[in-house]
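Novice: Structure here, sequence nowhere to be found:
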């Protein structure tokens, strides 16, 4: 079985958050969704579980939920097949009520990234890396000048 990643995110409004992620190309898996949670399929291996604050809190007894609009606990990065695909996802996120370019973009020639914050403030970095550079490994481009 292929390892899968489930990113659990507390959201203030499950329906609104679901609509946001669907607007950037993700799909909802109704089998694992209800009024308190929405399973968002980003790829065959990557899913985001959008959880109401109450449901999320049930997984972290004794701890508080961070306000992702004022504090960052992690950055989530997801790869795309091209620079154009990176731009399309981030632009869709901005148009759908998120914040495009939530962190500075990076362009190293062989690698390009932009980011967005969803309506709850969770930051997603969207990146592309030249397949030849990825296959060559970091040693091949560690000393290469940035483009």
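Specialist: Yes, it's here. Because the structure is predicted, anything quoted here is derived from the model rather than measured.
Novice: okay, CA-based contacts and neighbour counts for the rest of this
Specialist: Fine.
Novice: can you tell me how far residue 82 sits from residue 50?
Specialist: Separation of residue 82 from residue 50 (C-alpha to C-alpha, to the nearest Å) stands at 27 Å.
Novice: what do you get for residue 114?
Specialist: Per C-alpha to C-alpha, residue 114 is found 22 Å from residue 50.
Novice: Same check on residue 59?
Specialist: The value you get for residue 59 to residue 50, if C-alpha to C-alpha is used, is 13 Å.
Novice: out of residue 82 and residue 50, which sits in the more crowded spot?
Specialist: Counting neighbours by other C-alpha atoms under 10 Å for residue 82 and for residue 50 shows that residue 50 has the greater number, 26 against 16.
Novice: second one coming, line it up with the first:
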């Protein structure tokens, strides 16, 4: 049914946010990026649109949430291994992210960790290693 997903996230400083995600090894689609929005490529058909706060306000009549003080959304990305999870968290931390929690092990089937980006958006990373009981 659905072909792609675009998660729209307001950011305070678009060039700084771009540099953060580029430091983690991600790239941006130049065809869908400009001075008010940048298309972060997360994987095949998986995108996050980083939008300046002024531009993001044009898509909603509701106030934007300050993600440093309230949770608006939890973005969770699957990873192929625990090593990939840990590597991405380390890259995020090195690029200035907060890492407020320790890794989580959920039985024999899932390993997860995450970070808060420069604007406070929560990014969870998870590796499924089996099936829940």
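Specialist: It's in. All of these numbers come straight from a predicted model, not from anything done at the bench.
Novice: and residue 91 of structure 1, how many residues sit next to it?
Specialist: Neighbours of residue 91 of structure 1 under the rule other C-alpha under 10 Å: 19.
Novice: Just confirm it is within a helix.
Specialist: Yes. Checked against DSSP: H, G, I helix; E, B strand; the rest coil, residue 91 of structure 1 lies within a helix.
Novice: which residues touch it?
Specialist: Taking C-alpha atoms under 8 Å, 6 or more residues apart in numbering as the definition of contact, the neighbours of residue 91 of structure 1 are residue 100.
Novice: Geometric centre of structure 1: which residue is closest?
Specialist: residue 124 (3.6 Å; C-alpha atoms, centre = their mean).
Novice: what's the distance between it and residue 58 of structure 1?
Specialist: Taking C-alpha to C-alpha as the measure, residue 124 of structure 1 and residue 58 of structure 1 are separated by 24 Å.
Novice: likewise residue 138 of structure 1?
Specialist: Summarising the geometry, the distance separating residue 138 of structure 1 from residue 58 of structure 1, computed by C-alpha to C-alpha, is 41 Å.
Novice: who touches the helix or strand that contains residue 22 of structure 2?
Specialist: The secondary structure element spanning residue 22 of structure 2 is helix 14-23 (assigned by DSSP states H and E). Contacts to helix 14-23 of structure 2, defined as C-alpha under 8 Å, 6+ apart, come from residues 11, 27, 35-38, 40, 50-52, 91-92, 95-96, 118.
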